[in-house]
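Colleague: Got a sequence here, can you model it:
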Amino acid sequence: MQSNRDPVLKFTEQREGGYSCRRDDDGNWTGGRRGRGRLVGSMRGISAPEMVCWTGLSPDLVTVEMMRSITPDLYRRIATAHYWNPLWCDHLPAGVDLMMFDYGFNAGVHGALSVLASIYGSLDRTDVMTEQLLSRVLTVPEIVLSRMIAGDLAREMQRSLHVDADGVIGPVTLAAISEKQLENLLTIYALGCAQERAYRQMRGWVANGTGWLGRLHQRVEIAAEWAVAAVRPDA
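Modeller: Okay, the predicted model is just below:
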């Protein structure tokens, strides 16, 4: 399957931005919790604990200078090793790869796989991707996914298909999906709805919820564009 790694990683890097050193952000502390270890910040979304893991150094040896020196190339290497590869993004359809990677970078590999597994009522392991879970992603019946899509994202998908945007994914919407061979849109929007629910349950929702939802809707929009382009290259 064609890899979208470069544009996916670029999207996430742009959304994460540069250096940040908020005291209330667990990821800025080398111990992974506010007040634990040293406050050294994060860079391009690479957290202090992640840098500890990447370098193999003691948390006391990871410094602000080290964090500030994370280059685009180092970001790509860490992001590929810690997120892209564990999530098997090379094996995912266009658009689905963005949905999984960007959310995983934001919420962790376990968080991304837990949300993915929840769509299928799966009891698979959620610390690593499995062949069983991947096969479900690629073959799950449309009617199962349609039940997972509701609210604003359902209406957004219907508008893109030029059907009545009533928020109910029924026979008319599914017929439009089938006619245009855009079955992967169902996975993208089902993931979007599931990821939104997960965001709302996170500890940082009050402080970060608006930004998380803005990022979610942007990645759904771009993921959907990629899914359409994969079917209609000239679209």
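Colleague: CA only for contacts and neighbour counts going forward, please
Modeller: Will do.
Colleague: What are the buried residues along whichever strand or helix holds Leu134?
Modeller: Assigned by DSSP states H and E, Leu134 falls within helix 131-139. By 16 or more other CA atoms under 10 Å, the buried positions in helix 131-139 come out as Leu133, Leu134, Val137.
Colleague: want to put them side by side, so please do this one too:
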Amino acid sequence: MARSRFDICLDEVLRQEGGYVDHPSDPGGATNMGITHKTLARWRMVSPWWNLPKSAVMELQRPEAAKIYRASYWDRCNAGQFPVGLDLALFDFAVNSGPDRAIRTLQAELDVAADGQVGPLTLGAVESYARRKGLGTLIGALCDRRLAFLNRLPTFATFGRGWTNRVAAVRAAALAAAGTTAPTDTITLWRTIMDIFNGYKTYIVATFMLLAGLAQLLGVDLPALDGSSAGHLIMEALAVLFLRKGLKGDIGKA
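Modeller: Predicted structure coming up:
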């Protein structure tokens, strides 16, 4: 009996998610096969969610995890209606960052109303896009937008390498399943690079100020910064760096 697209895509998702983890920097807390403590509690109708012991997360089995993935992610995204390959790219994005964000990101690329709902308009736009530019281009563009979003998250410094590798692996698997490739689009590539740097521009400027101040302390003459003392540059740079870090931490806790 042929396996369904859901089962095939779930294999890839679980390959990326791994087993039980409880990383202190992960806002999801205890997680098993990608299912968080809170998600499992809601699925089992335990309220408040923290009344479900962590041991339940650790003991979660694949059949139950599969039911959660199908109901809360695959069906929520209507992934079964998408072309082979794009279904995986959207499904894994939804698991990693939430169905609403994954759908809205796809809709933004399709240039249709980003309402977070998959209906005839979105499905028709997918068909039209694939016909004009190729399915591989759409898969690549969705993965590019996903990676740009991840790069802007405060926790990218901790989880960025894993996320980047995950998107690359899912992109390759999705393109292989679709039997196509994603052409190199200079404009899309440049947009992605700029999106990545956009989240770090404050750090870049502050680092430049810090280096300039240290250079002046060492006696290096920098005419362009004439009038700015080394002490002021260093203090302002440190203030910017620590203020931004504090703001990101507060936003993450909100």
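Colleague: quick revisit: just put the buried residues of helix 131-139 of structure 1 in TSV and tack on distance to Leu113 of structure 1.
Modeller: Converted to TSV, those look like this (distance: CA to CA, whole Å):
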residue	distance to Leu113 of structure 1
Leu133	9
Leu134	10
Val137	11
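Colleague: Provide a list of residues in contact with Ala79 of structure 2.
Modeller: Asp87, Leu88, Leu90, Phe91 (CA atoms under 8 Å, 6 or more residues apart in numbering).
Colleague: So which of the residues you listed belong to helices?
Modeller: Among the contacts of Ala79 of structure 2, the members found in helices (DSSP state H) are Asp87, Leu88, Leu90, Phe91.
Colleague: Need the counterpart of the third one in structure 1.
Modeller: With TM-score structural alignment defining the correspondence, Leu90 of structure 2 maps onto Met100 in structure 1.
Colleague: Ignoring the adjacent residues along the chain, who's closest to its match?
Modeller: For Met100 of structure 1, ignoring the flanking residues on the chain, the nearest one in space by CA to CA, 6 or more residues apart in numbering is Ala112 at 6.3 Å.
Colleague: repeat for Lys248 of structure 2
Modeller: Spatial nearest neighbour of Lys248 of structure 2, chain neighbours left out: Pro154 (6.0 Å); criterion: CA to CA, 6+ apart.
Colleague: same deal with Phe91 of structure 2?
Modeller: Distances taken as CA to CA, 6+ apart place Trp74 nearest to Phe91 of structure 2, at 6.0 Å, with adjacent residues excluded.
Colleague: Can you verify my assumption that that neighbour contacts Asp92?
Modeller: No - using CA atoms under 8 Å, Trp74 of structure 2 is not in contact with Asp92, being 9.2 Å away.
Colleague: So Ala114 of structure 2, which state does it fall into?
Modeller: With DSSP: H, G, I helix; E, B strand; the rest coil as the basis, Ala114 of structure 2 sits in coil.
Colleague: Return the residue of structure 1 aligned against it.
Modeller: The alignment partner of Ala114 of structure 2 in structure 1, by TM-score structural alignment, is Asp124.
Colleague: From Arg136 of structure 1, how far out is its match?
Modeller: Distance, Asp124 of structure 1 to Arg136 of structure 1, using CA to CA, to the nearest Å: 11 Å.
Colleague: re earlier: where's the match of Leu90 of structure 2 relative to Asn106 of structure 1, distance?
Modeller: Taking CA to CA, one finds Met100 of structure 1 at 10 Å from Asn106 of structure 1.
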